[in-house]
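1. Pasting the sequence and the predicted model now:
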Amino acid sequence: MRTSKLLAAVAVVELAAAGFATYKEIRSDTDNSDAITYYELDRSDTLFLYIQIIAGGDHQPLIEDFKTLARNYGSQNVSAIPRVRYGNDDGSVASEPADADLILEDVATWATVFSEVSGIIDIPVIQAGFLGLWGEWHSGHFCPEKGIYDTRENREVKKAIVDKLREVGPKVAMRYPQDHKALYDGDRGVTIHNDCIFNSGPKGYDGGTFPVEDRETWVSYTKEVASNNTYGGEPCDQASDSTFDWTDFAEVCGSNGLEAYIHEFEFSYLNPGNPPAFQQLFNDPSWADCVDDIGAALDSYL
């Protein structure tokens, strides 16, 4: 554990910083018994939790699995950062259905569920999810574009999702700064999550997070509304603009590497399971000092 048992117990009440967040997912129509069983986490007291639902399906079995997970991990002072996304019967991910009413019914259902586990497990932040592939607000029926370039109707659906999740209590994180500005201009009551941190190095575009045509404007806006504001996510190397070599551990751990980037943007949590090379670094004892420094950087922010 990153923190002492005393500090972890206080975190349940005070919604402390999350640090390293361990990846986990539970899915509809799947045996989630192993996923919901408590296992001690490595350098982590937070789950980076995907909840995959099937449009039009019966969510109750998955809700019960989630509540069991919440009891099992919450009793061990482990927090969870959840995101609900859509999937297919075979377990693969899917974009949202073309039915706004159905989506908003699902949002209301899960907002209620998250409220019901209050006091059982700490949820530092809820990622908005529901729209697009992986719940990342791209490549979906209601999110073909970002910000002002999307239709008014789509922006209304996006805002309705965030507003309903905000009723739960924790901060809600949106994927893209352009959507944040269009819907909550300058409001730190809503934060951001970045699913492609350091994708192309310290001056990159983070897999579309910062538009190529005006990177600095959106970097500045992101810092304004999200820095030291339960801001986090996961690194990646899968986006089309990826140029950073994650297998170069000396560069990842160097003076212009990931730790410096965390301090620049004031990230508070990070999934170390992606990309695979970063997971290898995380598990390599010869780089333990680097991992500890990255963890300490995350712990500097809320």
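-> That came through, no problem.

2. alpha carbons only for contacts and neighbour counts from here, please
-> OK.

3. Could I get the contacting residues of the closest residue to residue 223 other than its chain neighbours?
-> Nearest non-adjacent residue to residue 223, counting by CA to CA, 6 or more residues apart in numbering: residue 265, 6.1 Å away. Each residue near residue 265 by CA atoms under 8 Å, 6 or more residues apart in numbering is listed here: 223, 227-228.

4. Show the buried residues in these.
-> Neighbour counting by 16 or more other CA atoms under 10 Å classes 223, 227-228 among these as buried.

5. Which single one of those is nearest to residue 139?
-> Nearest to residue 139 out of those is residue 223 (CA to CA; 25.3 Å).

6. Report the secondary structure element holding the closest one.
-> In this assignment (DSSP states H and E), residue 223 forms part of helix 215-226.

7. Only the buried residues of that helix, if you could.
-> Within helix 215-226, the residues scored as buried using 16+ other CA under 10 Å are 215, 218-219, 221-226.

8. related to what we said a few turns ago, any idea how far residue 199 is from the residue nearest to residue 223?
-> 14 Å (CA to CA, to the nearest Å).

9. another one to put next to it:
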Amino acid sequence: MSPSVIKNLILFILILATTGKPQQQVLYQPTDEIFINPERGFYTQLTTYNTQSPITLSSLNNIKSQGRSIILRMYYLTNFRNVSLSQAMLTMIANDFNTIRQAGMKCILRFAYSDNIGQPDAPLNIILNHIDQMKPIFQQNGDVILVMQAGFIGAWGEWHSSTNGLDNVASRRAILFKILDALPSDRMVQVRTPKFKQEIFENVNPIPPDSAFMETYYTRTGHHNDCFLASWDDYGTYTDTTAEKQYLSDDCLFVPMGGETCNPSPFSGCDNAVYQMRRLRWTYLNAGYHPTVLNNWTVNGCMNDIKRSLGYRFELLEGNYTNSLKPGDTFDFNLKLVNQGNASLFNPRDVELILIEKNSGQKYVCKLPVDPRHWKPNDTTELNFQIGILNNQPLGNYDLFLNLPDADSNLHFNPSYSVRVANLNLWDAQNGYNKLNLELVIDTTSTGTPYSGNLFFTPLIISSVDDQINELINEQNELKLKSFPNPFNNTTKILFKVGNSSNITLRLYNLLGEQIDTLINDYRLKGSYEVNLNAASLTSGIYYCVLTSENSSVATKIILLK
């Protein structure tokens, strides 16, 4: 018997002797599989000049079929160098975000006025006005913004070659701070060189660990490099290459790093590319540029390693869990995992445990008090919690899952935005959960310890903010409206209550406010009703059901997932 097996056996005996509860150890097998995950990996750039090329769902679905979850959306505002953005431009930007959401993807965002050196950009006052115009759109759609690049100044929005004299610290600072103010406070912005960040904030020190994710301007400013591996200093990206690479290595533990390669060079070979991406915490990379560099990586055998390592890559190692208890008892949860990727998460994300009863399918959730943005590359993390089982928990056999969903309520229940771990045979694609290979038996005969804390498994009820608002505004029970299941796949029931006999309408709208269908338009007596909604012809996304009577109107959000 190997020493490791003996050690694990002793640990199991000690746990059982200490707690008096049956425990189960689960060892997880890693995988080298390359698979899609949110907020990381290779991206495809989609460029538009003014309103010429709105994003289409078919183009995004094609990109996603290639294993990519992010795009770089590049807007050249060449028609607006000296005027406000038109309503048509603002509408196209808003529509693009809706399409990105429908596709289950996110975007890197950049705006510019010039697509080459010598082409004009815009004056500072115009730029600041444009950001003000777009602020409501950014605020409403922060859920699908992975990160925004500072942009706007000079050729390609890379903060050089400005025809309006914006190549200075004051102008760069004004634009960066304006963008940071326009975005939701939990979204970050990237600047083109480390020197830009250091000059703007007059601080050459990387973010201290105890200040990370505090949502200050400094801790929300990251980095991008669009001449990666082009030369010793990446064509002027670095002024002091050695010092600034060390700065990035430390700073980018807490802020994003990404970009594109620039040209083949002695520095762009496999060994150095893999080393630099690991050292500088790269999360994303352009899949289309530079083609020679990318092809060389494929020919020389490192492309698959790069695909696996961009961003985070969480691998479960082992778990030790209570596997039998009774209602009201304590569930002991211990899980070890390692981040095998180049980088950490930088946007908020929840960590949940999900129990699913095998016969009924009823789900119970416990949100763990942990921030996965601190699961650093190369670090092993141990999650160790005691969780209560409700006194009225139904008896039965339950499967246990780890869920890493998007923290935003719009995306939380969409499996396209949940993180998959790098282990064999754990991924539940339909729900976006990672199976932990534990069957938990809850019955009245098990021995255990009564729970006295405040961390519980509770029934998972999927409801939108709109449903909660409806409960508040319908105290007189004039109208009530909800749907089940929600989210749903193709079919759901719309449940509604009429407080006073009236002519009522029930209509379906998309996120743009366009009416999709009229489900009911007739006279209804006081009472409760339901109608089946078949959405087989609709695309995945967010819709609204609006119920209207002669005296009031209520709405509820429904999420279609296919």
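-> Ah, there it is. Computed from a predicted structure; not experimentally measured.

10. ok so, going back, mean distance, the helix holding residue 223 of structure 1 to its aligned residues in structure 2?
-> Superposed on structure 2, helix 215-226 of structure 1 shows a mean distance to its aligned partners of 2.2 Å (mean CA distance after the TM-score superposition for structure 1).

11. all strands for the stretch 151-300 of structure 1, in order.
-> 171-174, 190-197, 232-235, 269-270 (DSSP state E, counting those that start in this stretch).

12. ok, residues contacting the second one?
-> Contacts of strand 190-197 of structure 1 with the rest of the structure, by CA under 8 Å, 6+ apart, involve 127, 136, 171-177, 180, 184, 206-207, 209, 222, 225-226, 229-237, 239.

13. Which helix or strand contains the closest residue to residue 36 of structure 1 other than its chain neighbours?
-> Leaving aside its chain neighbours, residue 36 of structure 1 sits nearest to residue 69 (4.5 Å; criterion: CA to CA, 6+ apart). Following DSSP H and E, one finds residue 69 of structure 1 within helix 60-74.

14. buried residues in that helix?
-> 62-63, 65-74.

15. With stretch 270-278 of structure 2 instead?
-> Neighbour counts over stretch 270-278 of structure 2 (16+ other CA under 10 Å) mark 270, 273-274, 276-278 as buried.

16. repeat for stretch 129-141 of structure 1
-> Buried, per 16+ other CA under 10 Å, within stretch 129-141 of structure 1: 129-141.

17. from the chain's centre, how far out does it sit?
-> Relative to its chain's centre, stretch 129-141 of structure 1 lies at 13 Å (CA atoms, centre = their mean, to the nearest Å).

18. what's that stretch in contact with?
-> Contacts with stretch 129-141 of structure 1, where a contact means CA under 8 Å, 6+ apart, come from 83-86, 93-98, 103, 107, 128, 142-145, 174-176, 195.

19. What is the nearest of the buried residues of stretch 129-141 of structure 1 to residue 158 of structure 1?
-> Looking across the buried residues of stretch 129-141 of structure 1 and measuring by CA to CA, the closest to residue 158 of structure 1 is residue 131, at 8.1 Å.

20. In structure 2, what sits opposite residue 210 of structure 1 in the alignment?
-> By TM-score structural alignment, residue 210 of structure 1 lines up with residue 238 in structure 2.
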